[in-house]
Each structure stands twice: as structure tokens, then as C-alpha cells.
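Student: After the sequence you'll find the predicted model.
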Amino acid sequence: MMSQESLVTGQNTVKSKKSVKTRVQQFGTALSGMIMPNISAIIAWGLITALFMVPGGWFPNAHIAELINPMLHYLLPLLIGYVGGRMVYDERGAVLGAIATTGVIVGAKVPMFLGAMIMGPLGGWCIKKFDQLFLDKIRAGFEMIYKNFSAGIIGIILAIIGQSIINPLVVSGSNLAAKGVSWIISVHLLPLANIFIEPAKVLFLNNAVGNGILVPLGIQQAGQLGKSMLFLLESNPGPGLGILLAFCLYGKGSSKSSAPGAVIIHFLGGVHEIYFPYILMKPILIIPAILAGVSGTFTFQLLGAGLKAAASPGSIIAILLMTPKGSYIANLAGVLVATVVSFVLSAIILKRDKSLGGDLEEKQAQVEQMKAESKGITNNNADFSRSGKINKIIFACDAGMGSSAMGASLLRDKLKKEGITDISVTNTAIRDLKPEPNLLVVTQKELADRAIAQTPDAMHISVGNFMSSSRYDEIAAMLKQETKENKPSGADKNTAGTTSLLDEIDFDRVQKIYFVSGKNNIGSTTMAVSLFNDELAKTHQKFVAARKALDEVVDSADELLITTKPVAEQLGSQISKAQVIVVDDLLKSKELKELVLYLNGKDV
């Protein structure tokens, strides 16, 4: 018999296998994680620069323009250092991160964003390790003295190290990077950067590349020149827009019907993740995306485009707001060229492709499953042991905004229509996930292993696309079922009837119960197992159900297999000894309710 503990152990084995891409994602997330919470401050600085800079602003004002340099050289680095320290060790680490960052700021002639990214986490790490060594040895009553003086002393030491060592190194590195970027621009090689940027975006490294690398370099360049083209490399909506427009005209099935809505979300909302599944469904479309990115960046460079600050999210609205006076034509031209190139090439591919069809979600699930299997992950929808009713749902993505916020909104509306209003549905960045009781985490399949690592005891459901997932219907069905009374009414008992499928089961032989899933119903099967075990756990009994993939089924006389009709048809003659219960819906089956009652020793 497979125990619940063995299920958890198996999932922990999966978690331990981190691919190179996952490690790159984590490193990139650590960098972008210090930038993303401060995007609003960066935008504030960009707007002040665009509006009131003397000269060059729309409404030049020398008095207000005095805010520009202090914000650039002090406020933004300190905020980055503060957030970097907090990522490592909560508020105590945040304070040390800010103190340590002060050291690299003093005397620097360049904005110390890189220095803040080093000193912030370093400050948090130092105080965390110090507390681990000494905090539990402090006598009662002296905790406050210890905390204040230890943080102050370590902060002073780190500030001095930052001023004496890190500052000169970062200044030299920043100057070298600036010269490198200037050289790339001077020899017209910057467009080649999109060869790496576009595939990285589709693999959900967009925030790592954009906010972790390009934004800090762009801010430094904008501080010197008044604008930077680097802000446009990742945020250019043109490549994705062209692909989505091609699907609007030449796509098939749900990929065509969903594309118009995706165009609005991508181009106006700035949620680039919306077009990633379309490329994953047809990987050759990465070529139009790359060539469109290269063409757009070449146009930006040719016409002298640039933004005052980061355009986040990467919508055309944000780009226009961050565009300095005199650069509108150049910026719009680059977006237009990228869109045209992407559309033409994608249209050619889609028109010539005779095999494209079917459901976008189905194709997307197949692609993601193959990716997961190549990494050694056989179940991206792992349901970890939990007890009690789900009372909170969190949508988690790399940045914690954009696509996850829209996914949370879609599920919130769906639950409201079902009359479920007592469950909190929010969104956050994966790095901010914290273990909570009765928690359901919804994330993209590419990021599922990182979400599981953050909250191993939560229930996890992964989707291919936050904006259009059939899994939301399954989640709503599960939650609606959980809101019903724990004990079946007398009417439920009496309606079991004499024609129940359970009459054909020899329970004296049953030692193990498995819910069998196919490729396209892993999520619903996982939820069904969870609900089934929750009901069984209300009384003491020997059974704990588990999920099995179709290709893992063993024909054994002591196993009871529960599955749906499509999966049962695939089993076919593979099963001769095992006993099988076939139902229409794993989440709404009368037979499964009867089975729970039977196993708990009640009449059915």
C-alpha cells in the first residue's frame, strides 16, 4: 500500500533535480527581484525626467528637476539594496542591506545599481549568519540590545567595505560595461542581442533579462544621455504582436479564436507571457520572433530611439509614456517594423503548415509535458499532503504582476459566479511565496518546480497559460464540492441504489487504490485524489489513494483503479486482473461518494 508519506517523498525527489535552466531562472529572479518592487520608483524618476528636465523636458522646471539626481544616485540604489537585503533576511536584512549600500553610493559618480545588487543581499546574508550563530545564546532581556548593536556594528563594517573595496570595483566595472555597450552600438551589433533575448523570454526568463540586466544598464545610460535604447530591447511588443496577429488570420481552432483577446492583453496590457504558449505550440515561430526583435532593434538604433526609464509592463502605453520628447517616431517605427517582420514570417509558416490544428491548451500541455519529462519531472501538478478546506489561492509568476494578476482575476470571477466568495485569490512573485495552511498555488508549468520548493506542503496546480486555462473550471468544481456539508445527507444514502458500480467490486481483495490519469487530465485527477483522501481521513481506515499515470499502471489483483471513460478506453486489454471503477467526472461522481462511505464503514 502506498502511503501519503511516500507520495510526499517522491515529490521531494523531483524537487531536488534542478535543471540548468531552473538555476538560471533563480539567479535571474534574484536580480530582477531587487528591481521589480521598485519599478514604480523608477517610473516616478523617469516621469520627472521626461516632464521637468532642463533642457529637454516637456515642461522644463529647474526647481522640480533638482529631484532627478538625488533620486537616481541615492533613492533608487538604497531601495534596491533594501529590497535585496529583505529577500535574504526579512526586515532585519533589509536594514543591513540599505546601510551596506550607503557605502558604495558615497563618492560614486555613476548610479550604484550594481553596487546595491551586491551589497543589499550581502548585508542580509551577513546579519542572518550572525544571528544563526549568536541569537539563541543571548540571555532573556538582552535581545533588543543584541539586535540593535549587532546590526549597527555589522552595518558600519559593510559600509566601509563597500566604500573602500566594492565602490572602486563597481565603478570600474560600470565604466567598462558602458564602454562595451557604446562599442556594440557604434559597430551596429546591438540588434544581435535579440538572438538571445527572444528565446529567453519564451522560456520565462524575460524578467531576469529585462529587469535583472537591461534595466540597470539602461538607467545608468539614461542618467548620462537622457534616454536609453536598452529599455526597448526586451519590452518591445512588436515580435509578439506580429505572431498573435498571424494567428488571428491563419491560426486554427482555439488558437485562432483566442488570439484577438491575446492581442489586446499583450499590446495594451503589456503582458508578454500571453504569446509564449503560441510559440511553444509551434516552436519554429521562435525564428520570426528573433528576426523581428533584431529588425526592431536595428530600427531603434538607426533612428536614435530610446526611453527615459523602464517601460513596465511592456505595453505600447508604457512605452509612449516613457518616450522622451522628439523620440516618438523612432520608438513607434521600431515597434512597427518588428510587428510587420514577425507577422509576415509567422503568416508564411502558419499558411504552409497543414498539421496545425486542435486545441491550444491541449497542444500547450503536450509541449510542457515533454519539457517536464526531459528534466526528470513526471508530474508538474503535484498535490502535496494537505488537510482541511482550501481557504487561500495564490497565483505565482516570476515577477508577481501582469499575467498572474490577470489569472487571479479570471479565477476570482469564476468563483464568484459559482457563489464561492469566502476564498482569497491573490497573486505574487514566486520568491515571495511562504508556507501557509490550506493553500493552493497556481503557477505556470515552466515555473512549477520553483513554486513547489517555496511551498512544499501546499497544493500545486500548474497551467500553460494564465489567461486561458480549463483548469480554472476544475478548481471551481473542486472548491464548490468542498463547500458542501461534510457528511452526506440521508437522501444521498438512499439514492445509491442497487445498481451501484461498487456491487461489482470484491473489496476483500483490494489493498491499493489508484486514480489513473491521462496526459490531459493530470490536474483534475490530482484534485480528485486530494478530495478523496480528505474524506477518508475523517475516520480511521487503511486506505490512502494515490495518482498513477496511464503508462505506470500494473495489472494486479489487489489494486482498485478509478478513472474516466477516455482513459479506460486507452487501458483496453492492458487490464485483466485489476478491478476498475469508470466514472464520467472524477470531481462530481456519485460512485466515488459511495466508495468513501463504504470504506468508512457506512451503509450505501
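Tutor: Yep, that arrived.
Student: use CA for all of it now, contacts and neighbours both
Tutor: Noted.
Student: Centre-most residue in the chain?
Tutor: A centroid search over the chain (C-alpha atoms, centre = their mean) returns Cys397, at 1.9 Å, as the residue closest to the centre.
Student: quick one, what contacts the nearest residue to that residue once chain neighbours are set aside?
Tutor: Beyond its immediate neighbours in the sequence, the residue positioned closest to Cys397 (C-alpha to C-alpha, 6 or more residues apart in numbering) is Ala429, lying 5.2 Å away. Contact criterion C-alpha atoms under 8 Å, 6 or more residues apart in numbering gives Ala396, Cys397, Asp398, Ala399, Gly400, Met401 as the residues in contact with Ala429.
Student: let's bring in a second one:
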Amino acid sequence: MQKFGTFLSGMIMPNIAAFIAWGLITAFFIETGWTPVAELGGFGTDENGEENTGLVGPMITYLLPLLIAIQGGRMVHGLRGGVVAAVATMGVIVGTDQPMFLGALVMGPLAGWVMKQLDRLWEGRVKPGFEMLVDNFSAGIVGAALAVLGFFSFAPVVSGISTVLGNGVDWLVDNGVLPLASIIIEPAKVLFLNNAINHGVLTPLGVSQSVEDGRSILFLLEANPGPGLGVLLAWMVFGTGMARSTAPAAAVIHFFGGIHEIYFPYVLMKPVLLLGAISGGMVGIATLTLFDAGLRAPAAPGSIIAVLAQTPSNAFLGVVLSVLLSAATSFLVCSVLLKASRKKDGDLAGATAAMEGMKGKKSSVADVLAGPAGERVGSAAAGGEAIEDAARTDRAPIQRIVFACDAGMGSSAMGASVLRNKIKKAGFPDVSVSNQAIANLTDDADLIVTHRDLTARARTMAPSAEHVSVDNFLNSPQYDAIVEEVRTTNRHDATSSN
């Protein structure tokens, strides 16, 4: 499920900036926008009496689906797959009268896969000098054929599926049961399916709904920062140990930075807190339903700043109340749950977290405590072996470190920034520290850092690299072990070469 969801969100996440741009253009320039401009908003007629096309309609009809399709094709078969995917998806787009995001999610990877299989058929069999001729004409023929097939066969099917899904959402809203979606969404978020749900499922449906109604509630089902904020506030007041001390910083990053992954470890420490997150999510969705509120476009990242930026002028009350009430509900429920369980692990949690913070050792109970040191995967599996491994001098120098997460943007970017600063302060500015999605990993990195739940997948993508798994991207003592390993191996290599 994670791999499939990551693939779906991987087609949309790199293009979120385009969605935001469309949302801002819509917010400002449509007829009911903040600063209406007929030529840009696509309403009224021009000096010749013809209807203004504007930017809003063409962007949602052509640009955004094509960007998704190109990304899907590239993920399967590189730039060549992306080009064929764009051509093939045009057939689906012009064959329907609605935004074809679902069609792009399917046709893009399919076109890339077809092109990939055909390229394998004549790989190594083309006479020298004819490579460009074969490559260009084969891609053109495949793209044209898939576009025609999509127009006549695929477009009606996808259009029907989109209609059914849209009607299903309308039924949930009309019957007042949409808040029950939190029972699925909130646990799935904590299991790192948040991007898959939001950008792989809700965003395509939400955009279609926004085109018709000017806003969509679906953009806030997963992106609402309220439930996570309530969890972190409860830890700030009633938590213990490292969890309580790190919760304020985590709350700021979560609420204003929009990186929701940062509160997941606080729920995983005590899974019972899912009840608070679910309750907050249900209250937030119910509030949005009551006020008929929603966003114009996706709020990505899920920051309160991004949420307010995409809120229509007539929906501010409902959106703000949904965030505040969901946070308050989550806080109250989680506070009760934390108070009821403090006696069970308060002192142990604080002592173990402090020990791991000072020594960088993995505790056997670290999975349920705050601020764990993380786990070394591979040559050093746990405990003090991570530090011992860092002290070895027979390892190759580390030049490229990659932080990888589901989408390659939120938590991995934050972790990369923290470690990058540590390595620069240690005197190794030439060591590259970057972040990217797991799906885009290649086997040319020296060391890869992931959340422990995602490390197994990362190892399949880059088996030659050294892998380090952590539980908390913001504050992991394992970073100090990595810095020490860089110091040891790189200086040893420099000494040996001299």
C-alpha cells in the first residue's frame, strides 16, 4: 500500500507548485475573486465579442493533467516515457468534458510502461546510425496510437469512474457521514500514507469539485493541521521527558511549516492517541460541512499559512473554526489519555530518552519513548554498535548523504537541513546532504537516512549504500554518530592518500 500510494503521490507532489499557482490565479482573477480580471479569469467577452479564455480553464484542463502525466511517465521510463505520456494523455483530456486528473494518473505511467517494453524489444538490435530515427519514430507512433486509443476507449471509462467517485463524495456530504472518513485518514497518516491519501486520492477529486463549486472540502480532510497540533499541545502540557521538551518546536514546525510528519512519532509512542487525532479530524470535517467551507486548491504543505492563502473570502469563518475546533478536540482527548497513562511510563520515558540523547545508544524500548536514538540498519543493527561502527577506519569516505521520505519534501528536507548544518560545523562542507523521495533513489549514495518504517524500501532501491534509520527527523542523536563516522572515514582517507 505504501509503495502504491507513494507512486501516486509521486506524480502530484513535484507539481504542487503548479496547483498552488492555479489556486492563486483563481483566487485573484475570476469573476468572484479578490481582484477580478476578465482576460485572466476567463469571464466576459473581448473587444471582438468572443468569450475570454483566460488562464483558469486551460490550466485546469490541460496544464495540470499533462504535468501529472509527464511525471508519471518519467518515473517509469525517464524523459522518453514522459514525452509519450503527455501525448497519450491528450487523447483522454480532449475525449472528456471534465478535468482528467484520474486519467493522467493512469495513462501517464501506462504510456511510460508501454514505451519501456517496446524499447526493450529492439535494444541492441538497431543498426549504427539509425538509433535516432528509430527512437523518435517509435515514440511518436506509440504516443499517437495511445492518444487515439485513449480518446475512443479510455476517456469514457475514466470519465465514468470520476463521475461515480464524485457522486460518492456528494453522497457522504449530503448524508452527514463524511466526518467518518477520519477513522481511516488519521491512522493512515501516521503510517506514512498521508501523501498518498492527500495527493494521490483527495487532490484529484478536490480539483474537479473546486472547478464546479469554487472550493472543495476534500482539500482539508487530510491537510487540516488542527488534529496534529492538538496532539503536540497535549504532549507540551501533560507529556514527560524528551517528548515534552521537543513538542513546542515540533508544534511550530507542524502548524506554520506544514510538515505534518513531525507529529507522527508522538502518536506512535502512544497509539491510543489516535483516538484524539480521529476525534479532532471528525470535528474539523463536521465544521467544514456545517459551514459549507473548503479551499480553492490544495494546501501544500499543510501549513496554516497555506490553508488561509487558499481559502475563499466567503469561507474563512468555516475554515478557521475547523482548524481551531479540531485542535481543541484533539488536545482535550489526548490530554485525558496522557494523564491516564503518565504513571505507567513517565519516569522511564524521561530516563531512557535522556540516556539515548547523551550516548546515542538504541534502547530496547526506544520505539515507545520520546526522542529515540534511531536504529542502524546493516553492518550495525542496534545499540552501541552504531558508535563502534562509526569508529572503524576501513570504510570508504562518505561524500553523498541522502535523506529519503515518502514524498522527498517535508520531513526529509527538515532532517537534511539539521544534519547538513552539523556536518558543516564539523568541518566537512564538501559532503553533500540532500533529500528526495524513496521512489527516486539511485544506488550512488554513500549513506541514506530514512524513518525506520521506510528503511526496508530504501534498501531495495539502493542496496550498496549504508542505511541509517531514525524515529525522529528533528532531533535524533544518530546524527551525531553520522557526523563522527564522516569525521573518521574522511580524515582517514585523506591521511592514507597523503
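Tutor: All right, it came through fine. Nothing here was measured: the structure is a model prediction, and the numbers come from that model.
Student: still on that earlier bit, counterpart of the residue nearest to the centre of structure 1 over in structure 2?
Tutor: When structure 2 is aligned by TM-score structural alignment, the residue opposite Cys397 of structure 1 is Cys405.
Student: where does that match sit relative to Ala249 of structure 2, distance-wise?
Tutor: The gap separating Cys405 of structure 2 from Ala249 of structure 2 is 20 Å, by C-alpha to C-alpha, to the nearest Å.
Student: for stretch 549-560 of structure 1, how far is the first residue from the last?
Tutor: Where stretch 549-560 of structure 1 begins and where it ends lie 14 Å apart, using C-alpha to C-alpha.
Student: ok, back up a step: what sits against the match of Cys397 of structure 1?
Tutor: Ser411, Ser412, Asn435, Gln436, Ala437, Ile438, Thr450, His451, Leu454.
Student: with those residues in mind, which one is nearest to Ala353 of structure 2?
Tutor: Looking at the contacts of Cys405 of structure 2 and their distance to Ala353 of structure 2, the nearest is His451, at 17.7 Å (C-alpha to C-alpha).
Student: List the contacts of the aligned residue in structure 1 for the closest one.
Tutor: Taking TM-score structural alignment as the criterion, the aligned counterpart of His451 of structure 2 in structure 1 is Gln444. When contacts are counted by C-alpha under 8 Å, 6+ apart, Gln444 of structure 1 is found next to Ala396, Cys397, Ser462, Val463, Gly464, Asn465, Phe466.
Student: please redo it, this time with the cut-off set to 10 Å
Tutor: With contacts taken as C-alpha atoms under 10 Å, 6 or more residues apart in numbering, Gln444 of structure 1 has the following neighbours: 204, 368, 380, 395-398, 403-404, 451, 461-466.
Student: my read is Asn167 of structure 1 is in a helix, agree?
Tutor: Yes - when the secondary structure is assigned by DSSP: H, G, I helix; E, B strand; the rest coil, Asn167 of structure 1 falls within a helix.
Student: wait, isn't it in contact with Ala100?
Tutor: No - Asn167 of structure 1 is beyond contact range of Ala100, at 11.1 Å (criterion: C-alpha atoms under 10 Å).
Student: picking up where we left off before, what does the residue nearest to Cys397 of structure 1 align to in structure 2?
Tutor: Looks like Ala429 of structure 1 aligns to Ala437 there (TM-score structural alignment).
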